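**Student:** sequence plus predicted model, see below.
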Amino acid sequence: MINVLMIEDDTEFAEILSEYLAKYNIKITNYEDPYLGLSAGIKKYDLLILDLTLPGIDGLEVCKEVVEKYDIPIIISSARSDISDKVIGLQIGADDYLPKPYDPKEMYARIQSLIRRYKKSTNTTESATANPDSDFRVDEKRHQIFLKEAPLNLTPAEYEILSYMIKQNGFSISREQLVYNCSSLKDKGSKSLDVIMGRLRSKIGDSSKNPTYIHSVRGIGYKLVG
């Protein structure tokens, strides 16, 4: 799950965005009061969505303080149309600027893109697993996935998709989420994802009708269990 800190005094707008992003395993914790937001333990969040028109302090000042103290991606979300706000925000360290109003789908895409870039910049090549109790283990250094310590013979696309699902640690994953995060999937409208899922199920001894690991989630996409 991606944990997002939001500092936004429009509670109705924050609630709408929160409800939409929750479908994609993105949890938003919003603070109307920017001072409470700044003291909310920023290090435990993956990303900050920041409004500029806030009570008591300008959002650009909040942005500057966060950049000076923390290493966290920042998306400014503002109805202020002055181009200078956008320029200053990006100059002082914000990573993206999304003017209101916008479709929540665009914010979702920006979050995914920004998180992906940050992960690449801080990624280690050590062997890793998302859940120590999982039957799966990902060895990123060797580009290998093990099921109950037996190596799986996977294509690059299969490895990319399965490793992403393992890291989501049992949460539902939308088809769109897989497309955004897996470079092997270029065409959202194609059947390539279904084909790859079929091959993965076969390689891990799973059944689409009575699955042990890869479950289809109606209206969303897939979930990896175990």
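**Tutor:** Thanks, I have the structure now. Residues are numbered from 1 along each chain as shown.

**Student:** going forward, measure contacts and count neighbours with C-alpha atoms only.
**Tutor:** Will do.

**Student:** which parts of the chain are strands?
**Tutor:** For the chain, the strands defined by DSSP state E cover 2-7, 26-31, 47-50, 74-78, 96-99, 127-128, 136-139, 144-147, 150-151, 172-174, 214-217, 221-224.

**Student:** tell me which of those sits nearest to S18.
**Tutor:** Among the strands of the chain, the nearest to S18 by C-alpha to C-alpha is strand 26-31 (5.6 Å).

**Student:** biggest helix in the protein, by residue count?
**Tutor:** Assignment by DSSP state H gives helix 104-122 as the longest helix of the chain.

**Student:** how about the residue lying farthest from the centre of the chain, what does it touch?
**Tutor:** Each residue of the chain has a distance to the centre, and by C-alpha atoms, centre = their mean the biggest one is for G56: 30.6 Å. Contact analysis of G56 by C-alpha atoms under 8 Å, 6 or more residues apart in numbering lists P34.

**Student:** now for the closest residue to P101 other than its chain neighbours, how many residues are close by?
**Tutor:** Counting by C-alpha to C-alpha, 6 or more residues apart in numbering, A79 is the residue found nearest to P101 once chain neighbours are left out, at 6.9 Å. Using other C-alpha atoms under 10 Å, A79 has 14 neighbouring residues.

**Student:** how near is A79 to V66?
**Tutor:** Between A79 and V66 the computed distance is 21 Å (C-alpha to C-alpha, to the nearest Å).

**Student:** pasting the second one now:
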Amino acid sequence: MKQKNILVVDDEQKILEVIASFLESQNYQVFQAENGAKAFEIFEKENISLIILDLMLPDLSGEEICKKIRRTSRVPIIMLTAKVEESDVLEGLEIGADDYITKPFSLKELIARVKAVLRRTSEEPVPLFNKNSYNGGDLILDFGKDLVLKDQKPVNLTPTEFNILTTLIKFPGKVFTREELIEFALGSGFEGFDRAVDSHIKNLRQKIEDNPRSPKYVLTIHGKGYKFGGE
């Protein structure tokens, strides 16, 4: 198994050394940074698999670092902090953290969290079956053949429409913002405006919904984005 690279960011040298020593004993490659600037320097050079990020740093806050990283990367982030208020935890998760550990913590808890987050995020989600059927066969998506059937008839989707649909299906229950759909479904080469996603969604609904004005597959979650609703 390929060794995972973990970046630990904390301004307390003792904590850095203890975490690094323990993770290395668990066969991880560890990089250490005592501030935000050093963290970004390492992140840009190395292929980092996970970041353990303290919120209280001398130059940039952990929240600022998390937000900046999330603009370009889905690398898992575990926030490490002495803040224990629920509002602080929720804020960290809302800006893109994958998990949250409060100080003091045990190394046993830390490694359990690290393994759990890496397990969840190690691979791009894939459907349980190559051929997925929804609503009693009303909509069928065959990933092996890149084929979509509506009422047993092939649907001619554009590549963009197909990518949006498959992305929604691969992340069941997740609500995607327009920006996330651009990142996950359309890719970094997309040069349109985020509102262009709405047009693709509208066209997709015209092709796979019985009533595009009252969709059952591509659902709008008002104020947030879109999610898949097939059963």
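**Tutor:** The structure has been received and is ready for your questions. No experiment lies behind these values; they were computed from the predicted model shown.

**Student:** tm score of chain vs chain?
**Tutor:** For this chain pair, the superposition-based TM-score is 0.53 by TM-score structural alignment, normalised by the length of structure 1; 171 aligned residues with a C-alpha RMSD of 4.8 Å.

**Student:** circling back: and the residue farthest from the centre of structure 1, how close does it get to K203 of structure 1?
**Tutor:** Applying C-alpha to C-alpha to G56 of structure 1 and K203 of structure 1 gives a distance of 57 Å.

**Student:** any buried residues in stretch 211-226 of structure 1, and which?
**Tutor:** For stretch 211-226 of structure 1, burial by neighbour count (16 or more other C-alpha atoms under 10 Å) applies to 213-216, 222-225.

**Student:** also stretch 177-189 of structure 1?
**Tutor:** 177-182, 184-185.

**Student:** most widely separated two among those?
**Tutor:** Farthest pair in these, by C-alpha to C-alpha: Q177 and S184, 12.8 Å.

**Student:** count of neighbours near the nearest residue to A39 of structure 2 once chain neighbours are set aside?
**Tutor:** Spatial nearest neighbour of A39 of structure 2, chain neighbours left out: A33 (5.2 Å); criterion: C-alpha to C-alpha, 6+ apart. Per other C-alpha under 10 Å, the neighbour tally for A33 of structure 2 reads 21.

**Student:** which residues does A33 of structure 2 contact?
**Tutor:** So A33 of structure 2 contacts 7-11, 39, 42 (C-alpha under 8 Å, 6+ apart).

**Student:** surely N130 of structure 2 and G144 touch.
**Tutor:** Yes - counting by C-alpha atoms under 8 Å, N130 of structure 2 touches G144, with 5.6 Å between them.

**Student:** please say which of the two ends up with more neighbours.
**Tutor:** Legend: neighbour count by other C-alpha under 10 Å for N130 of structure 2 and G144, higher for N130 (13 against 9).

**Student:** from V138 of structure 1, how far out is the residue mapped onto the more buried one from structure 1?
**Tutor:** Counting by TM-score structural alignment, N130 of structure 2 lines up with S127 in structure 1. Distance of S127 of structure 1 to V138 of structure 1, given as C-alpha to C-alpha: 6 Å.

**Student:** same question, E19 of structure 1
**Tutor:** Relative to V138 of structure 1, and taking C-alpha to C-alpha, E19 of structure 1 is found at 32 Å.

**Student:** out of those two, which sits in the more crowded spot?
**Tutor:** Neighbour totals were compared for E19 of structure 1 and V138, and V138 leads with 23 against 14 (other C-alpha under 10 Å).

**Student:** just give the nearest non-adjacent residue to that one, would you?
**Tutor:** Per C-alpha to C-alpha, 6+ apart, closest to V138 of structure 1 is I145, 4.6 Å.

**Student:** ok, the one you found touching D135?
**Tutor:** No - if you go by C-alpha under 8 Å, I145 of structure 1 and D135 don't touch, sitting 10.4 Å apart.

**Student:** neighbour count: those two, which is higher?
**Tutor:** I145 (25 against 16).

**Student:** to which residue of structure 2 is the more buried one aligned?
**Tutor:** By TM-score structural alignment, I145 of structure 1 lines up with V148.

**Student:** re the thing from before, would you reformat the strands of structure 1 as CSV and include distance to M197 of structure 1?
**Tutor:** Shown next, in CSV, are these (distance: least, C-alpha to C-alpha, whole Å):
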stretch, distance to M197 of structure 1
strand 2-7, 24
strand 26-31, 23
strand 47-50, 30
strand 74-78, 33
strand 96-99, 33
strand 127-128, 22
strand 136-139, 16
strand 144-147, 15
strand 150-151, 18
strand 172-174, 13
strand 214-217, 8
strand 221-224, 9
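
**Student:** any idea how far T29 of structure 1 is from Y70 of structure 1?
**Tutor:** Noted for Y70 of structure 1: a distance of 18 Å to T29 of structure 1, by C-alpha to C-alpha.
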